[in-house]
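J.: Here is my input; please provide its structure:
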Amino acid sequence: MNRATTMHKPHTFYIAGIYALALLLIYFLLPSHYAFADSEEEQIASVNKHKTSALSGPTIQIDPLFAYYKNRSAASIADEIVQNGYKSVRYFVVNENNINRELIEAFRERGIKVWALVLGNGSYSVEGFPAEWPSWQMQLLTPVNDGYYRFSPHSEGYVQWKKTRLAQLVREYPFDGIEVAEPYFPEWGGLESGLYGDVGPLAQAAFLKQYGHANIPDFRNPQNPDYYQTNQELYQDWIDFRVKAVNSFLNEVINGKGGVREARRDILVATWTLAIDAGPDSVTKLRELQGLDAAEMISAVRPDLHMLQTHWPDWTKPEEELPPQYIHNYQNFVDEIRAVHPNIPLGVQADIGSRTWMLKDRAWYNALGEVAQSMGIGTWTAYEYHLGKYMYDEAPVPTAIARPEHNKVLISFQKRIDEASAKLPGSLNIITKDCETTIAPENITVDGNMLMIQSSDLPKKEFRLRIENITDEPPYWYYYKDGAPHVIASNTIVTVGKKNH
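T.: Predicted structure coming up:
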């Protein structure tokens, strides 16, 4: 996952519903409803109907630690996501010790399903971690200091800590689902760049224990009999060993004693693997280089959903080199999964703005969704909501009007707006048959994308409101913070109804 900064309600059952209750109990006692045969899945379809929006359609990733989400209420963030048409979000948990409960609850209050998206192979922050965390780290062929702490799935301490922490996370916070992205080993091209691991003592000890090899393959010296390109038997065991390590890690965290599913029987689970357009051998090369085998991972973990994450050699391409149809080139990954798991729901993840040269607009993202559906991929997401090109291209547009009280009007926009611009003379004008009346600045407040008018002078009946001057807020963007703000279209008029009932 690229960070641009560096990537129930209880039910009461009566006698007539005992059979349905039995099915529900069976469901919760199994690791995942995906383990059911089709006929059994149909029997519990009504139980899972409320989860549909979390498994299908467009969704978006949210990283609340970005400035765009600061100095505004959680309710306004949720409202903005609603105004942009999303029914599901993937909350990027950068650090399991820093989670915004109010934001999760605000999303759920608006009917938005919330996934906890956690990283499997490391963390951008070790604040609040146990003192022994340095002993969990992978060893790479070439050490790097890039702000990301990489942890080894061969570290029993890390595996148990991660399992305990994620179980605690789903118990304490009302997430609808949890997904472990990037559980893999680094890295595509790592044998050449040196960003390849784990090759340290943790991996060596595990390899000896599981496969009986005293040495791991040599990746530097072609003269060594155990050089990875020479000793193919050793190297193949090493490849299989790494795949097993990734999948065993995930299985333990999700399905192990004291893990996620034991903590929350009702929670949805998604697994993630990479996908890359690197020719016909892409599936095999990812297995070799990063320990990723999607079909084997699904068999091990039994998730409700599997996501294909766009790999960095693809998402870093310039916009003109990456049309939304690029995911057609991931068909080999889909085929690999479908050959073993024909019914597992699939999703795909894209990047819409982690670099300035590959910003994507709404049309691009909508087209990506159409391509995904044509491939039998039911859901799609992107990193990260406020990084999209639309943030830098679009002027504010009012998208919803509410009137909870006679003297209060709430106007929602598709992006956050500047309060000072809303309070300029003539920004908000009540239109009547005879005249226009300007709303005084002291009667106007702004919270993120939401503008509130509170005045006893508002007409009791339906009225029209002319909106001028209002701009967005470049200082809260990730790029182009010093850019000129976009101004709402001149002579924008909305209709304000009577008090909502």
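
J.: C-alpha only now, for contacts and for neighbours.
T.: OK.

J.: Could you find the closest non-adjacent residue to residue 415?
T.: In this structure, residue 415 finds its nearest non-sequential neighbour in residue 449, 5.2 Å apart by C-alpha to C-alpha, 6 or more residues apart in numbering.

J.: these two touch, right, that neighbour and residue 410?
T.: No: look at residue 449 against residue 410 with C-alpha atoms under 8 Å: they stay out of range, at 10.3 Å.

J.: Same drill for the two, tell me which one is more crowded.
T.: When residue 449 and residue 410 are compared for neighbours, residue 449 comes out ahead with 28 against 18, by other C-alpha atoms under 10 Å.

J.: got a list of what residue 449 touches?
T.: Listed by C-alpha atoms under 8 Å, 6 or more residues apart in numbering, the contact partners of residue 449 are 76, 77, 79, 80, 412, 413, 414, 415, 416, 417.

J.: and with 6 Å instead?
T.: Residue 449 makes contact with 412, 413, 415, 416, 417, according to C-alpha atoms under 6 Å, 6 or more residues apart in numbering.

J.: Now the residues you listed in CSV, please, with extra columns for neighbour count and distance to residue 374.
T.: Below are the contacts of residue 449 laid out as CSV (neighbours: other C-alpha atoms under 10 Å; distance: C-alpha to C-alpha, whole Å):
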residue, neighbour count, distance to residue 374
412, 26, 33
413, 23, 32
415, 27, 30
416, 26, 34
417, 28, 37
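
J.: Which residue ranges of the stretch 301-450 of the chain form helices?
T.: Taking DSSP state H, counting those that start in this stretch to define them, one finds helices in the stretch 301-450 of the chain at 312-315, 331-340, 362-374, 390-393, 419-422.

J.: Ok, which of these comes nearest residue 401?
T.: helix 419-422 (15.9 Å; C-alpha to C-alpha).

J.: And the contacts of that closest one?
T.: Contacts of helix 419-422 (C-alpha under 6 Å, 6+ apart): 446, 469, 470.

J.: one more time with 7 Å
T.: Helix 419-422 has contacts (C-alpha atoms under 7 Å, 6 or more residues apart in numbering) with 445, 446, 469, 470, 471.

J.: Among the residues you listed, which are located in strands?
T.: Counted as lying in strands by DSSP state E, out of the contacts of helix 419-422, are 445, 446.

J.: Filter the contacts of helix 419-422 down to the buried ones and express that as a PyMOL selection.
T.: Of the contacts of helix 419-422, the buried ones can be selected in PyMOL as follows, counting by 16 or more other C-alpha atoms under 10 Å:
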select buried, resi 445+446+469+470+471
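
J.: returning to that earlier point: would you format the contacts of residue 449 as a markdown table with distance to residue 258 included?
T.: Output for the contacts of residue 449, formatted as a markdown table (distance: C-alpha to C-alpha, whole Å):
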| residue | distance to residue 258 |
| --- | --- |
| 412 | 43 |
| 413 | 44 |
| 415 | 41 |
| 416 | 42 |
| 417 | 45 |
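
J.: One more, so I can put them side by side:
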Amino acid sequence: MPRGSAPANPLSSLYGRAIEIDPSFPYFQNRSPDSIAQELKVHGYRVVYYVLTADSDVQPALIRAFHRHGMRVWYATFLNGVYSRKDLPAGWSAWRMVTRGDLEGHPVQDGFTRLCLNNPQYRVWKKQQIVKMLKTYPFDGVALMEPYWPEYPGPQSPEYGCFCASCQASFQKMFPGSPLPDILHPESPNAPNRNPALWQNWLTFRRASVIAFLNDLINGPGGIRAETPSKPVCVWTLALDVPNAAQQLADIYGLDAAAIAAQVRPDAICFETDWPDWSRPDLPPDYVKRYASLFNAVRQVAPQMPLIMQADIGSEPQDRRSIEWIRAFEKACADLGLQGTLLYAYSLGDATYHEPPKVVKVRVLPHRIQLVFTSCVGASSAGDTLHYTFSGGALEKAIVDGNRVTLLLKAPPPKGARCTLTLRFIANDPARLLFHDAPPAILQEQTLSFVWQEGLNVSLAQSTP
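T.: Now for the predicted structure:
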């Protein structure tokens, strides 16, 4: 066991090598849930973080498909806002954060609606939503993503907040008679540089608010542990490569991972790579070593706490990571004694753009052959029988389902017949990708050999990305 690693945990099957998916991405559209689960399994993932930008979009069939393929599934939900407002109830606009941009009369319009952690109505609603999802659907646990105040690099950011009425009331309850800091006017007596004591109170308040919010959701009346005690909770925090990182994360975001571990006591903590780091095109795969002090701070107060490291592998073209980069990242995390790795997100990495699809599994069924590829294939090539040559007889039709193709035979060969199937010029499906900046990746030729026997499953050698 690597130095600093936690003892064996009964929930260990929920950690390990994990992947995030957002089924609203084009890559997961117009295909069966089983094909999605099988594709992730092909690449060695056994844990899935099912990201829901709107809870009403949940697909129970997809959860069941993951379970059928032996995978554990986290319900992953954002805490400091929403990307989709369609599930919000009447009156939700009163929950909005007030940011620097709002104070300046220039509201931030970036597609994300920030909701205040101190708003009591939002807290009640969010707690009820999480509990409802865990009771209604067979998730194995809940991942509480991004429970922080915006935003890097600090009060100069247009997203910085929150200055709403709920925050003002909560701040004055903690510090009676105290005004909110003035971050707009440097000459104000309440500006951070003019009133450092007020500013320190503000930073203390922001940290305490994050802890109180998480404690209420997880440990409070009607919360996750009271209503769904069998569901483990993974709380997300941030990791950033800056001097005195723990202090800066606390000051900028109100995040104190060690305090969360000690006071909230989640079942696991996930360190999300902050955007100034993940967006670097030159980010080395062992960058996690620079976060060791953050991990150690948690271990000092909660030595058995499972720690997970999240990395972005392609949210922007310049940070698209290769298979080799991912392997090196996972090794670096293991060397640090972390219990799991998590990638955001499947379909964003370099291999999906540039690695040709390849058959890794053949299944023989009555009058048909099912092929499982490493990635989604394009219907114009994979759905055309002219791209296949089968020694056992004529092909009638090719049906594409994401990363799977089913070949229908006009007549099956005799039982026990030795067969070969050659594929030529099978392309991936660039239309499914987030960015359309790469030509199709094309499998030039692949020949498969097998004995015709209904029910036969042949797995071919496949390197794990």
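
J.: mind checking which of the helices of the stretch 301-450 of the first structure is nearest residue 21 of the first structure?
T.: helix 331-340 (31.1 Å).

J.: residues in the second structure aligned with the closest one?
T.: Residues 292-301 of the second structure are matched to helix 331-340 of the first structure when aligned by TM-score structural alignment.

J.: quick one: the matching stretch to chain centroid distance?
T.: Per C-alpha atoms, centre = their mean, to the nearest Å, the displacement of stretch 292-301 of the second structure from the mean C-alpha position of its chain is 23 Å.

J.: ok, average deviation of it from the first structure?
T.: Compared with the first structure after fitting, stretch 292-301 of the second structure deviates on average by 1.3 Å (mean C-alpha distance after the TM-score superposition for the first structure).

J.: Identify each buried residue in that stretch, please.
T.: Within stretch 292-301 of the second structure, the residues scored as buried using 16+ other C-alpha under 10 Å are 294, 295, 297, 298, 299.

J.: Return the member of the contacts of helix 419-422 of the first structure nearest to residue 400 of the first structure.
T.: Of the contacts of helix 419-422 of the first structure, the one sitting nearest to residue 400 of the first structure (C-alpha to C-alpha) turns out to be residue 446, at 14.7 Å.

J.: Mind listing residues that contact stretch 146-154 of the first structure?
T.: For stretch 146-154 of the first structure, using C-alpha under 7 Å, 6+ apart, the contacting residues are 121-124, 136-138, 159, 198, 202-203, 206, 245-246, 249.

J.: what number of residues lie near residue 79 of the first structure?
T.: 23.

J.: Identify the residues contacting the aligned partner of residue 143 of the second structure in the first structure.
T.: Counting by TM-score structural alignment, residue 143 of the second structure corresponds to residue 179 in the first structure. Applying C-alpha under 7 Å, 6+ apart to residue 179 of the first structure gives the contacts 116, 117, 118, 269, 270, 271.

J.: What's the fifth one aligned with over in the second structure?
T.: If I follow you right, that is residue 270 of the first structure. Under the alignment (TM-score structural alignment), residue 270 of the first structure pairs with residue 234 of the second structure.

J.: out of everything not next to it in sequence, what's closest to residue 441 of the second structure?
T.: In space, residue 441 of the second structure is closest to residue 356, 4.6 Å off (C-alpha to C-alpha, 6+ apart).

J.: Residue 429 of the second structure - how many residues pack around it?
T.: Residue 429 of the second structure, neighbours per other C-alpha under 10 Å, totals 25.

J.: I'd like the distance between it and residue 169 of the second structure.
T.: 53 Å (C-alpha to C-alpha, to the nearest Å).

J.: One more: residue 372 of the second structure?
T.: Taken as C-alpha to C-alpha, the span from residue 372 of the second structure to residue 169 of the second structure is 58 Å.

J.: Ok, residue 384 of the second structure next?
T.: 65 Å.

J.: neighbours around residue 43 of the second structure, how many?
T.: 14.

J.: likewise residue 226 of the first structure?
T.: Neighbour tally, residue 226 of the first structure, other C-alpha under 10 Å: 19.

J.: pretty sure the match of residue 270 of the first structure belongs to a strand, no?
T.: Yes: the assignment for residue 234 of the second structure (DSSP: H, G, I helix; E, B strand; the rest coil) places it in a strand.

J.: I'd assumed residue 142 was in contact with it.
T.: Yes: in terms of C-alpha atoms under 7 Å, residue 234 of the second structure counts as a neighbour of residue 142; the distance is 6.2 Å.

J.: mind checking what residue 205 of the second structure lines up with in the first structure?
T.: In the first structure, residue 205 of the second structure lands on residue 241 (TM-score structural alignment).

J.: cool, residue 70 of the second structure as well?
T.: Looks like residue 70 of the second structure aligns to residue 111 there (TM-score structural alignment).

J.: And residue 431 of the second structure, by the same measure?
T.: Counting by TM-score structural alignment, residue 431 of the second structure corresponds to residue 475 in the first structure.

J.: Residue 379 of the second structure now?
T.: Using TM-score structural alignment, residue 379 of the second structure sits opposite residue 419 in the first structure.

J.: cool, and residue 335 of the second structure?
T.: Aligned partner of residue 335 of the second structure by TM-score structural alignment: residue 374.

J.: Quick one: neighbours of its match, just the number.
T.: 11.

J.: now swap in residue 455 of the second structure and tell me
T.: 10.

J.: my read: it touches residue 364, true?
T.: Yes: using C-alpha under 7 Å, residue 455 of the second structure is in contact with residue 364, at 5.5 Å.

J.: Tell me roughly how far the lengthiest helix in the second structure lies from the first structure on average.
T.: When the second structure is parsed with DSSP state H, its longest helix is helix 196-219. Helix 196-219 of the second structure: mean distance to aligned residues in the first structure after superposition is 1.5 Å, counting by mean C-alpha distance after the TM-score superposition for the first structure.

J.: what residue of the first structure matches up with residue 441 of the second structure?
T.: Match for residue 441 of the second structure (TM-score structural alignment): residue 486.

J.: residue in the first structure matching residue 421 of the second structure?
T.: Checking TM-score structural alignment: residue 421 of the second structure goes with residue 465.
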